[in-house]
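S.K.: everything below, folded, please.
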Amino acid sequence: PRQFKIPDWFLNRKKDHKDGRYSQVVSNALDMKLRDDLERLKKIRNHRGLRHYWG
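M.R.: The predicted model follows:
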């Protein structure tokens, strides 16, 4: 998508935590990234992570 001059706000992976890049992630990779993000938020005891932890 970046090669076709699509703006950053349109991509589904904004400011990746590990590398700081914007990207478009599809299918299973998106589920895996979301799971990794939630696990990281739970680990650092973030409010959003705690809400997922509590159910």
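S.K.: please make it C-alpha for all contacts and neighbour counts, starting now.
M.R.: Fine.
S.K.: ok, then the element right after the lengthiest helix in the chain?
M.R.: In the chain, taking DSSP state H as the definition, the longest helix is helix 27-43. Downstream of helix 27-43, the first helix or strand assigned by DSSP states H and E is helix 47-54.
S.K.: could you also give me the structure for this second sequence? I'd like to compare it with the first:
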Amino acid sequence: MFKVIGEMSGKIYVTGTRADCFRELNKQYPYKKQQDTVYQEVLLVVKIEKEVV
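M.R.: Have a look, this model is predicted:
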């Protein structure tokens, strides 16, 4: 599992498999050729370790 976190805000944008995270980001923030930036801030992709119960 992975989560995508905003570097400055700490906002969690997406949680899921790596592919799911990038798929959802692409849906929320589609790339347009006229744009210099796609996302509102730098995004960090962080691997989540499984919790031991």
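S.K.: TM value for the aligned chains?
M.R.: Once superposed, chain against chain, the TM-score is 0.32 (TM-score structural alignment, normalised by the length of structure 2); 27 aligned residues with a CA RMSD of 3.4 Å.
S.K.: circling back to that earlier point, now what about the longest helix of structure 1, what contacts it?
M.R.: His47, Arg48, Gly49, Leu50, His52, Tyr53 (CA atoms under 8 Å, 6 or more residues apart in numbering).
S.K.: tabulate these in JSON lines, adding columns for distance to Asp31 of structure 1 and neighbour count.
M.R.: Formatted as JSON lines, these follow (distance: CA to CA, whole Å; neighbours: other CA atoms under 10 Å):
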{"residue": "His47", "distance to Asp31 of structure 1": "21", "neighbour count": "11"}
{"residue": "Arg48", "distance to Asp31 of structure 1": "17", "neighbour count": "11"}
{"residue": "Gly49", "distance to Asp31 of structure 1": "16", "neighbour count": "18"}
{"residue": "Leu50", "distance to Asp31 of structure 1": "19", "neighbour count": "16"}
{"residue": "His52", "distance to Asp31 of structure 1": "15", "neighbour count": "13"}
{"residue": "Tyr53", "distance to Asp31 of structure 1": "17", "neighbour count": "14"}
